[in-house]
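Q: for reference, the sequence and a predicted model appear below.
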Amino acid sequence: MKRALTLIGASILLASTTQLHAQSGDPRAGESLHKEANCLSCHTANPYSTAKTPSFERLIAAVSFCNVNLNTGWFEDEVLDVATYLNEKYYKYVIE
């Protein structure tokens, strides 16, 4: 049940990020949040892959999913900051 609610929440966030992704977040703030949350403790073997996140929108949803599951307490703008940082460092998606 908890997983279903998390997926529903991530889906709602994905739908709401359509307007957000037009403007990227702050990658420096995202890098700091990424380090504070120790994200690489889970993402060590293959840090980040485009297989599960084939677009910037899906990347935002994935960061949101981690935010909810790990209870980091990030706000939507902070999720966008982390996604922007990850995009600049690993994914290289064009943000339109």
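A: Nice, I can see it. Numbering: from 1, shown residues only.
Q: going by C-alpha atoms from here, please, whenever you check contacts or count neighbours.
A: Fine.
Q: can you tell me how far the residue nearest in space to the middle of the chain sits from residue 24?
A: The centre of the chain sits closest to residue 63, judged by Cα atoms, centre = their mean, with a distance of 2.2 Å. To residue 24, residue 63 is 14 Å away according to Cα to Cα, to the nearest Å.
Q: and for residue 41?
A: 25 Å.
Q: pick out whichever of the two has more residues nearby.
A: residue 24 (17 against 10; other Cα atoms under 10 Å).
Q: surely that one and residue 80 touch.
A: Yes: counting by Cα atoms under 8 Å, residue 24 touches residue 80, with 6.9 Å between them.
Q: so for stretch 53-73, what gets flagged as buried?
A: Neighbour-count burial for stretch 53-73, counted by 16 or more other Cα atoms under 10 Å, picks out 53, 55-65, 67-68.
Q: try this one side by side with the last:
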Amino acid sequence: MRNLERLLTGLLLLATLPLIAQAETGRELHEENCINCHAEMEGGDGSGIYTRENRFIDDRDSLETQVQRCASNQDLQWFEDEVEAVADHLDEEYYDF
């Protein structure tokens, strides 16, 4: 029984590693490509763009659309998984959809 518990725990950990890696990738992409522009727009560290009262992101789909729009405006050639990684990071950090 104990071996089965260890095996299941190990499998669960392995299953979550890609999600952890994607969240880290999203955080890194965001820091490297988004923060400076947002800081210029909102001041401070730029996070106010996510926490302002009149934000227009109200669900996961609109978040991914906005991330793609920002990437395009910055001439970033992001793949879909990179857009999703940044959206995952923002969702976890600011939105909680």
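A: Looks like it arrived, so ask away. All figures in this text were calculated on a predicted structure; none of them were measured in a lab.
Q: please state their TM-score.
A: The TM-score (TM-score structural alignment, normalised by the length of structure 1) is 0.64; 69 aligned residues with a Cα RMSD of 2.0 Å.
Q: who touches both of residue 24 and residue 80 of structure 1?
A: Contact criterion Cα atoms under 8 Å, 6 or more residues apart in numbering; no residue bridges residue 24 of structure 1 and residue 80 by contacting each.
Q: mind listing the strands for structure 1?
A: Taking DSSP state E, structure 1 contains no strands at all.
Q: in the lengthiest helix in structure 2, which residues are buried?
A: Secondary structure of structure 2 per DSSP state H: the longest helix is helix 2-33. Going by neighbour count (16+ other Cα under 10 Å), the buried part of helix 2-33 of structure 2 is 22, 23, 24, 25, 26, 27, 29, 30.
Q: switch those residues over to a markdown table; also include distance to residue 76 of structure 2.
A: Shown next, in a markdown table, are those (distance: Cα to Cα, whole Å):
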| residue | distance to residue 76 of structure 2 |
| --- | --- |
| 22 | 18 |
| 23 | 19 |
| 24 | 19 |
| 25 | 15 |
| 26 | 14 |
| 27 | 16 |
| 29 | 11 |
| 30 | 12 |
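Q: which pair of the residues you listed spans the longest distance?
A: Of all pairs drawn from the buried residues of helix 2-33 of structure 2, the greatest distance, 12.1 Å, lies between 22 and 30 (Cα to Cα).
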